[in-house]
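Enquirer: from the sequence below, what's the structure:
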Amino acid sequence: MQWNSQPHIQNTPAGNLHLSAAVAFNGASCIQIHKVLSALGVECICPRTFYNHQKAFLHPTIYWQWRTEQNTMLEKARLSGKAVVLGGDMRADSPGHCAKYGSYTMMNLDDNKVVDIQLIQSNEVGGSPRMEREGFLRSLQFLESAGLRVGAIVTDRHPSIQKYLREQRPEIQHYYDTWHVSKGLAKKIDALGKERSCGEVLAWRKSIINHLYWCASTSKTGQEAVEKWKSVTYHMQNVHHHNSDLFPVCTHPPLEMRAWLTPSTKACERFCDLMLHQRLLKDVGKLSRHRQTSSVEGFHSLILKFAPKNVAFSFLGMLNRLLLAAFHYNENANREPSVRVKWPKYKKGEHSIHYVKTAPTYNYVETMLRLLFEEVVFNPGPYQELINELKVPDHLCAAFDRPDLQESGARPWSRFSQMEQEPF
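Expert: Below is the predicted model:
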């Protein structure tokens, strides 16, 4: 007589597989879960078993579910008959110019959904600085090959992407995200304020950034935005009528005395040169008026929950964790917030209104669990074939190709010895 602690599915212990699926689909760490259960004295599977489950069942399930939902989103966009507005940006898996992976995200800004993620390994393109352009081109090519009509794209000011859209795709409107422009401008104002006799310009820093957003949101054309932006050089000298047909006079009511800049001083001259720099004027003319990439930046922050930057992952491991983050974002991005009134002490009896989002849902986990245990486990062939179509790049480290290391199972990345790694 033989006793089993759990039922089997296709010779695989069901409980073990369910534990692996719960860990993987929630973006958790198998090593941390193993430590927790071991501390409680609970017998559980070892990390090697988890990685075997992941390779055989979990990665194919995640990728299949992503392609299914992606096709649904693209079909909905095609049936609408409208040209979509996309927002794009790249996230690197480490700071600086030494990143191994770069993931380029394309988001449909009309419905706030992630429609495509392209993962690039640095040795595919000859270095990490080239990953953003390659990811953008791959994503745009994929979306257009799927029948999506792209009307406009909002990105940061990446020079290679600017050149490509300007020279090869002039039919696509290219806009710049206002936050990225304001971030660079704020740094230049701070640097100018540190110069001798120019400290007074720092008092105008916040107003200048607000004016930049106002120029972008209230202008119908790029030229109008540029003329409104130029007016700030007159305004700060207490001159509110300008030599411009598009914006001849400031729209604000009469103002009280402020720290106006004195004409012909060093601070005023240097500040005007900064505001009227030709490159800045060109960027202001291409600012996005209604849609920004702040949602893309929010999604990149969410990725840290599923793929922390202090953990090394294989190519498929990183890709599937990015897809899990996309599942979570698409399911919870548009949930309605609740309103909460608070009376903080620093306001001395006055109230403030806070918008609190409702608790997130995890229905995508239940969907993948059903797919796994009802279909993938019993017939993994089609799901494996789909993920086998992915072009996995060569290892970044040449030591992986050494036969002695392959036979011994040694890991050539000693600097990641204390981190969680997936078998390559």
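Enquirer: C-alpha from now on. contacts and neighbour counts both.
Expert: Will do.
Enquirer: let me see the contact set for residue 293.
Expert: By Cα atoms under 8 Å, 6 or more residues apart in numbering, the contact list for residue 293 reads 87-89, 154-155, 177.
Enquirer: please give the structure of this sequence too, so both can be compared:
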Amino acid sequence: MCTTCSRPSDVTIINTVGTFISTKQSCFHCMYSQVWSSQSKINRIPAGNLLLSAAISFSGSLYTKVLRLMKSMNVLMIGESTFQEHATMYQHPVIWNVWQSQQQQLISQLRDMQGSLVIGGDGRANTPGHCAKYGQYTMMELRLNKIADFQLVQSNEVGGSNLMETEGLVRAVEQLKTDDLEVGVIVTDRHPQIQKWLREELPSVTHYYDMWQKDIHENHSPLYQMCHHRPSNKQWMKQSSKACEELVSLIETKRLLKDMSKLSPLHQTSSVEAFHSVVLQFAPKLLTFGYKGMLARVCLASMHYNENQDRLQAHNKQDKAIYTLKYPKLKRGGHTVQKRKQDATFEYVDELMPKVFEDPRQYWEVWDQIIASPSLVL
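Expert: Okay, here's the model as predicted:
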């Protein structure tokens, strides 16, 4: 109805851009007309489209799945090229800016702590198998359980995927030195190249191996002298068998016996493994991303982990602790009882969103200083 003469009027669609729609209302009785838009624009970009693309990225979602959802609801959606343009111009520079800001706060906190850093380090490949494109090396301060630094290495930078983990460690150590942070203890797996590099380049750093990857039943610590489970009476193999001889020869190797003395007595890298499982939510291994896209997603995972790493156990309305049942594959139908933690928070998204609607050019210069490695030649 015409807002002037209250008579029927004609409404036509002028334009649609993703979630944006504009219409024109024309009254042929009093000749009144007006143009209506469903949302405002920021730098000539519909605000709803920019908000949608930011929400997809910041939540760790995938464009293709969101597109399928919107099509199922028959709701207009931005195109993939538009989404990628928004990510390049707005989201990725903002993510890097907020991550660097949070890291500076963490670095200040680490400098104020007593003693040198206790670091847990581990590498992660972005794809299954031995032909990964990216290698991510994570350094976590184990006393705070927060990501002190991570490095993303592309395989053609170092001559092969088997060299990415060591290179990631080297870069992470250099970054900590640049931040004027001193590493006192580092806990890693038994990677031979990492052992050699730490032994030669950082002789003053105490290097421990992760006990989580070993099976020790006695002399855990002065408090717990042995495991609480009952000893197994099951005969796995005969003492005189070939299999038993091979097992004994493996267990009694000089390298293994030597490494046993370097197992970490306190801190382990299980928290680093937990963080790597969080990265899977933002960057699934079955998908490939560009270097800067992968870097931005690991930054998001790091911010999410650092914010939620110290969640307490959840309680119901009667203030009773809540537990949940898990059914791991190794239990073959059996279950384990675990504490249910409080719901995760996403305050880092509240920090990211307002910056998306600011002038993005203030973040471009720093983001453009990151030089992506050349694409892999197949």
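Enquirer: related to what we said a few turns ago, can you add secondary structure, distance to residue 398 of the first structure and neighbour count and give the contacts of residue 293 of the first structure back as CSV?
Expert: Output for those, formatted as CSV (DSSP: H, G, I helix; E, B strand; the rest coil; distance: Cα to Cα, whole Å; neighbours: other Cα atoms under 10 Å):
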residue, secondary structure, distance to residue 398 of the first structure, neighbour count
87, strand, 36, 27
88, strand, 32, 28
89, strand, 30, 21
154, strand, 38, 25
155, strand, 35, 26
177, coil, 39, 25
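Enquirer: can I get those residues in a markdown table including distance to residue 104 of the first structure?
Expert: Converted to a markdown table, the contacts of residue 293 of the first structure look like this (distance: Cα to Cα, whole Å):
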| residue | distance to residue 104 of the first structure |
| --- | --- |
| 87 | 10 |
| 88 | 7 |
| 89 | 6 |
| 154 | 13 |
| 155 | 11 |
| 177 | 16 |
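Enquirer: all helices of the stretch 201-350 of the second structure, in order?
Expert: Along the stretch 201-350 of the second structure, the stretches classed as helices by DSSP state H, counting those that start in this stretch are 242-251, 254-260, 270-282, 291-308, 347-356.
Enquirer: check the stretch 51-200 of the first structure too.
Expert: Ranges of helices in the stretch 51-200 of the first structure, per DSSP H, counting those that start in this stretch, are 59-80, 122-125, 131-145, 159-167, 178-193.
Enquirer: just tell me the aligned range of the third one in the second structure.
Expert: Just to be clear, that refers to helix 131-145 of the first structure. The counterpart of helix 131-145 of the first structure in the second structure, using TM-score structural alignment, spans residues 164-178.
Enquirer: also the longest one?
Expert: The counterpart of helix 59-80 of the first structure in the second structure, counting by TM-score structural alignment, spans residues 92-113.
Enquirer: in the matching stretch, what counts as buried?
Expert: Buried positions in stretch 92-113 of the second structure, judged by neighbour count with 16 or more other Cα atoms under 10 Å: 92-99, 103, 106-107, 110.
Enquirer: export the residues you listed as CSV, with columns for distance to residue 44 of the second structure.
Expert: Output for these, formatted as CSV (distance: Cα to Cα, whole Å):
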residue, distance to residue 44 of the second structure
92, 20
93, 19
94, 19
95, 22
96, 24
97, 24
98, 25
99, 28
103, 33
106, 37
107, 39
110, 43
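Enquirer: figure out which of the helices of the stretch 51-200 of the first structure is closest to residue 367 of the first structure.
Expert: Closest to residue 367 of the first structure of those is helix 59-80 (Cα to Cα; 8.5 Å).
Enquirer: off-centre distance for that closest one?
Expert: Distance of helix 59-80 of the first structure from the chain centroid (Cα atoms, centre = their mean, to the nearest Å) equals 19 Å.
Enquirer: how far off helix 363-371 does it point, in degrees?
Expert: 120 degrees (axes from the mean of the first three to the mean of the last three Cα atoms, to 10 degrees).
Enquirer: residue in the second structure matching residue 167 of the first structure?
Expert: With TM-score structural alignment as the criterion, residue 167 of the first structure lines up with residue 200 in the second structure.
Enquirer: do you know how far its match is from residue 207 of the second structure?
Expert: 12 Å (Cα to Cα, to the nearest Å).
Enquirer: do the same with residue 47 of the second structure
Expert: Taken as Cα to Cα, the span from residue 47 of the second structure to residue 207 of the second structure is 51 Å.
Enquirer: show me which of these two is the more surrounded one.
Expert: More neighbours surround residue 207 than the other of residue 47 of the second structure and residue 207, with 20 against 17 (other Cα atoms under 10 Å).
Enquirer: next, the contact list for that one, please.
Expert: Contact analysis of residue 207 of the second structure by Cα under 8 Å, 6+ apart lists 185-188, 198, 262.
Enquirer: looking at the residues you listed, spot the one nearest residue 273 of the second structure.
Expert: For the contacts of residue 207 of the second structure, the nearest to residue 273 of the second structure is residue 188 (11.3 Å; Cα to Cα).
Enquirer: what's the closest one aligned with over in the first structure?
Expert: Residue 188 of the second structure maps onto residue 155 in the first structure, by TM-score structural alignment.
Enquirer: could you verify my assumption that its match touches residue 88?
Expert: Yes: applying Cα atoms under 8 Å as the test, residue 155 of the first structure and residue 88 come out as touching, 5.2 Å apart.
Enquirer: and the furthest pair within the contacts of residue 207 of the second structure?
Expert: Between any two of those, the greatest separation by Cα to Cα is 13.5 Å, found for 198 and 262.
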